[in-house]
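Asks: would you be able to build a 3D model of this:
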Amino acid sequence: MSDTNYGELTRNGLWTNNPALVQLLGLCPLLAVTGSVVNALGLGLATILVLVGSNLSVSLIRNAVTDAIKLPAFVMIIAAFTTCAELLMKAYTFELYQILGIFIPLIVTNCAILGRADAFACKNPVLPSLIDGLMMGLGFTLVLVLVGGIRELLGSGTLFADMHLLVGEMGRSWKLSIHSDYPGFLVAILPPGAFLVTGFLIALKNVIDSRAEQRRKARLAASDTPKSSRRVRTTGVID
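Replies: Next comes the predicted model:
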């Protein structure tokens, strides 16, 4: 597909067709593990790995599988990359893996990943499929981190706490605290807080999109308005 618009793929993944805010896919891990930035980032990176790997593999075999075995083959590919992500986390970020628990293996059932494999990767060449998987994964991860940051800040009064679980000892100095005696806002780190924060983010995106559409229509209306006829002023009369 030589006419692939990579800019459009990027916009779709990050904003226009964001898996979490528009497609509303993968909400179970989004709501369950976003109590802090480190949890959200850990799950997001694992999801990116699986999305990119599965899109690449599905694109490579797209002409070799029939419709009868297509979905089982896709699930097996996604499961294989999920296992790779799980083993990597066990090896390098074991404490974070224990915190995330069952939600790492459950990446296999994330509808966003299977959806991209079936809707895009099985119909397009390797490079567009890679870009699509990367951008969709980044869009999902950005929402995860944003929800996790808001919930951590409101619930605990901190930001980037326990980052050493993901990036090593240097992450201990990344922790930010808004106040040493912050009492905490418990509902923010409980499941209802996840629903509230996600709902506000979806509403905010809808407002931004609506205003952008209004501005676009206003510009089109202004450009379609015929220019007023120019008046010719006479400066004198010659007999």
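
Asks: alpha carbons only for contacts and neighbour counts from here, please
Replies: Fine.

Asks: helices along this structure, start to end?
Replies: All helices of the chain, identified by DSSP state H, fall at 6-11, 27-32, 37-60, 67-92, 94-100, 111-119, 126-156, 164-167, 186-189, 191-224.

Asks: reformat the ones you listed as CSV; add distance to Pro19.
Replies: Below are the helices of the chain laid out as CSV (distance: least, Cα to Cα, whole Å):
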stretch, distance to Pro19
helix 6-11, 12
helix 27-32, 9
helix 37-60, 12
helix 67-92, 17
helix 94-100, 20
helix 111-119, 6
helix 126-156, 6
helix 164-167, 24
helix 186-189, 22
helix 191-224, 11
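
Asks: wait, which of those helices is closest to Leu21?
Replies: Closest to Leu21 of the helices of the chain is helix 191-224 (Cα to Cα; 5.5 Å).

Asks: mind checking how far that closest one is from the chain centre?
Replies: Taking Cα atoms, centre = their mean, to the nearest Å, the mean C-alpha location of helix 191-224 is offset from the chain mean by 17 Å.

Asks: repeat that for stretch 64-78.
Replies: 25 Å.

Asks: returning to that earlier point: which among the helices of the chain is found nearest to Ala20?
Replies: helix 126-156 (5.8 Å).

Asks: endpoints of stretch 104-119, how far apart?
Replies: 23 Å (Cα to Cα, to the nearest Å).

Asks: typed the wrong thing, it's stretch 53-70
Replies: Span of stretch 53-70 from end to end, Cα to Cα: 17 Å.

Asks: same check, this time on stretch 183-192
Replies: 19 Å.

Asks: that one: how far from the chain's middle?
Replies: That offset, for stretch 183-192, works out to 23 Å (Cα atoms, centre = their mean).

Asks: buried residues, it. List them.
Replies: 185, 188-190 (16 or more other Cα atoms under 10 Å).

Asks: burial of Pro72, as a residue count?
Replies: Pro72 is flanked by 11 other residues according to other Cα atoms under 10 Å.

Asks: check contacts around the closest residue to Pro105 other than its chain neighbours.
Replies: What sits nearest to Pro105 in space, not counting adjacent residues and going by Cα to Cα, 6 or more residues apart in numbering, is Thr82, at 6.4 Å. Neighbour list for Thr82: 46, 50, 104-105, 107-108 [criterion: Cα atoms under 8 Å, 6 or more residues apart in numbering].

Asks: this one as well, want them side by side:
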Amino acid sequence: MASYREIAANGLWKNNPGLVQLLGLCPLLGTSNSTVNALGLGLATALVLACSNAAVSLIRNAVTPAVRLPAFVMIIAALTTCIELLMQAFTYELYQILGIFIPLITTNCIILGRAEAFAAKNNVARASFDGVMMGIGFGLVLVAIGAVRELFGTGALFANMHLLFGPQAADWQITFIQDYKGFLLAILPPGAFIVLGLLIALKNRIDHAMAERAKVEEPETPTPSRRVRVTGVIE
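Replies: So this is what the prediction gives:
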């Protein structure tokens, strides 16, 4: 069984769902045109992922293989409905902006994939921790894309954060360029593909550099010397 450190490393970096598995690209690219949208969807996905992993782990020995997949989908759909109702109650304006992407959490490949590949084979603690780490990893990628697109598209960061955190977050916006004309490509769907591609390239470059450094720092194993005894007969 994987250790908690390995689970965290896989979710945040080595097997990140957004940069390595390339799952959930539809919400990843569709809602990441601003930081608040990305953060809202990232938190909702992480909550569903953690809770569904825990629930699937609890019932993993009680369901037969024939009904396992429908049972997993029902659990995920029920949790998504709960998150949707909470967002309608407390962050209604953000819920309206995210629109169909909230119900579509039910069909997110990340959630169903982790339920089948990990939660159904591990105990509740490990399954929940895996869900949290995968959710955080996915959310970080979402927020990174949203921040880059918002910065280049509008010249500001953290606009409209009151939609998620209430009136006290109304003055969180940071404007870097006054009277910025805007960069339309950044906030359009092609901008999301470009930023995601750059993030994947950056991760691959960092992994390559770390692998090269590990090779350099790895101590060479000395070759044991062998003493050969030669005997012969001279005629």
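
Asks: work out the TM-score between the chains.
Replies: For these two chains in superposition, a TM-score of 0.93 is obtained (TM-score structural alignment, normalised by the length of the second structure); 224 aligned residues with a Cα RMSD of 1.2 Å.

Asks: save the contacts of Thr82 of the first structure as a markdown table, and put in distance to Tyr97 of the first structure too.
Replies: Formatted as a markdown table, those follow (distance: Cα to Cα, whole Å):
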| residue | distance to Tyr97 of the first structure |
| --- | --- |
| Ala46 | 11 |
| Val50 | 16 |
| Ile104 | 8 |
| Pro105 | 10 |
| Ile107 | 13 |
| Val108 | 16 |
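
Asks: those residues, buried ones only, as a PyMOL selection?
Replies: In PyMOL syntax, the buried subset of these is picked out as below (16+ other Cα under 10 Å):
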select buried, resi 46+50+104+107+108
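
Asks: and of the contacts of Thr82 of the first structure, the nearest to Trp174 of the first structure?
Replies: The nearest one, if we look at these relative to Trp174 of the first structure and count by Cα to Cα, is Ala46, at 21.5 Å.

Asks: could you find the closest non-adjacent residue to the counterpart of that closest one in the second structure?
Replies: Mapped onto the second structure by TM-score structural alignment, Ala46 of the first structure lines up with Ala44. Nearest residue to Ala44 of the second structure, sequence neighbours excluded (Cα to Cα, 6+ apart): Ile83, at 6.6 Å.

Asks: how many neighbours does that neighbour have?
Replies: Neighbour tally, Ile83 of the second structure, other Cα under 10 Å: 20.

Asks: got it, and the one 3 residues further on?
Replies: Neighbour count for Leu86 of the second structure, taken as other Cα under 10 Å: 14.

Asks: got it, and Leu23 of the second structure?
Replies: With other Cα under 10 Å as criterion, Leu23 of the second structure counts 18.

Asks: please apply the same query to Leu71 of the first structure.
Replies: Leu71 of the first structure: 15 neighbours (other Cα under 10 Å).

Asks: what about the aligned partner of Leu134 of the first structure in the second structure, neighbour count?
Replies: In the second structure, the residue paired with Leu134 of the first structure is Val132, using TM-score structural alignment. Applying other Cα under 10 Å, we find 24 residues neighbouring Val132 of the second structure.

Asks: for Val132 of the second structure, give its distance to Ile76 of the second structure.
Replies: For Val132 of the second structure, the distance to Ile76 of the second structure - Cα to Cα - is 15 Å.

Asks: on that earlier part again, which of the contacts of Thr82 of the first structure sits closest to Ser129 of the first structure?
Replies: Once Cα to Cα is applied, the member of the contacts of Thr82 of the first structure that ends up nearest Ser129 of the first structure is Val50, at 12.8 Å.

Asks: show me the contacts for Lys205 of the first structure.
Replies: Leu21.

Asks: let's see 10 Å
Replies: 15-16, 21-22, 199, 211 (Cα atoms under 10 Å, 6 or more residues apart in numbering).

Asks: most widely separated two among those?
Replies: Longest span within these, Cα to Cα: Gly199 and Arg211, 18.5 Å.

Asks: sorry, back to before: what's the residue nearest to Ala44 of the second structure aligned with over in the first structure?
Replies: Checking TM-score structural alignment: Ile83 of the second structure goes with Ala85.

Asks: ok, now Ala9 of the second structure?
Replies: In the first structure, the residue matched to Ala9 of the second structure (TM-score structural alignment) is Arg11.

Asks: what separation do you get for that match and Ser173 of the first structure?
Replies: Arg11 of the first structure sits 34 Å away from Ser173 of the first structure, taking Cα to Cα as the criterion.

Asks: how about Asn63 of the first structure?
Replies: From Asn63 of the first structure to Ser173 of the first structure the distance is 50 Å (Cα to Cα).

Asks: again, but for Ala64 of the first structure
Replies: Noted for Ala64 of the first structure: a distance of 50 Å to Ser173 of the first structure, by Cα to Cα.

Asks: kindly report the same for Ser57 of the first structure.
Replies: In terms of Cα to Cα, Ser57 of the first structure sits 39 Å off from Ser173 of the first structure.

Asks: burial measure for the counterpart of Val147 of the first structure in the second structure, as a count.
Replies: Under the alignment (TM-score structural alignment), Val147 of the first structure maps onto Ile145 of the second structure. Residues lying near Ile145 of the second structure (other Cα under 10 Å) number 28.

Asks: surely Arg149 of the second structure is in contact with Phe158?
Replies: No. Taking contacts as Cα atoms under 10 Å, Arg149 of the second structure lies outside contact range of Phe158: 11.5 Å.

Asks: any common contacting residues for these two?
Replies: 34-35.

Asks: so for those two, which sits in the more crowded spot?
Replies: Arg149 (28 against 20).

Asks: can you pull the contacts of that one?
Replies: 32-35, 143, 155-157, 183-188, 191-192, 194-195.

Asks: how about the nearest residue to it, chain neighbours excluded?
Replies: For Arg149 of the second structure, the nearest residue in space outside its immediate sequence neighbours is Ala186; the separation is 5.0 Å by Cα to Cα, 6+ apart.

Asks: cool, and Asn108 of the second structure?
Replies: Gly24 (5.6 Å).

Asks: now Ala194 of the first structure
Replies: Leaving aside its sequence neighbours, Ala194 of the first structure sits nearest to Leu31 (Cα to Cα, 6+ apart; 5.2 Å).
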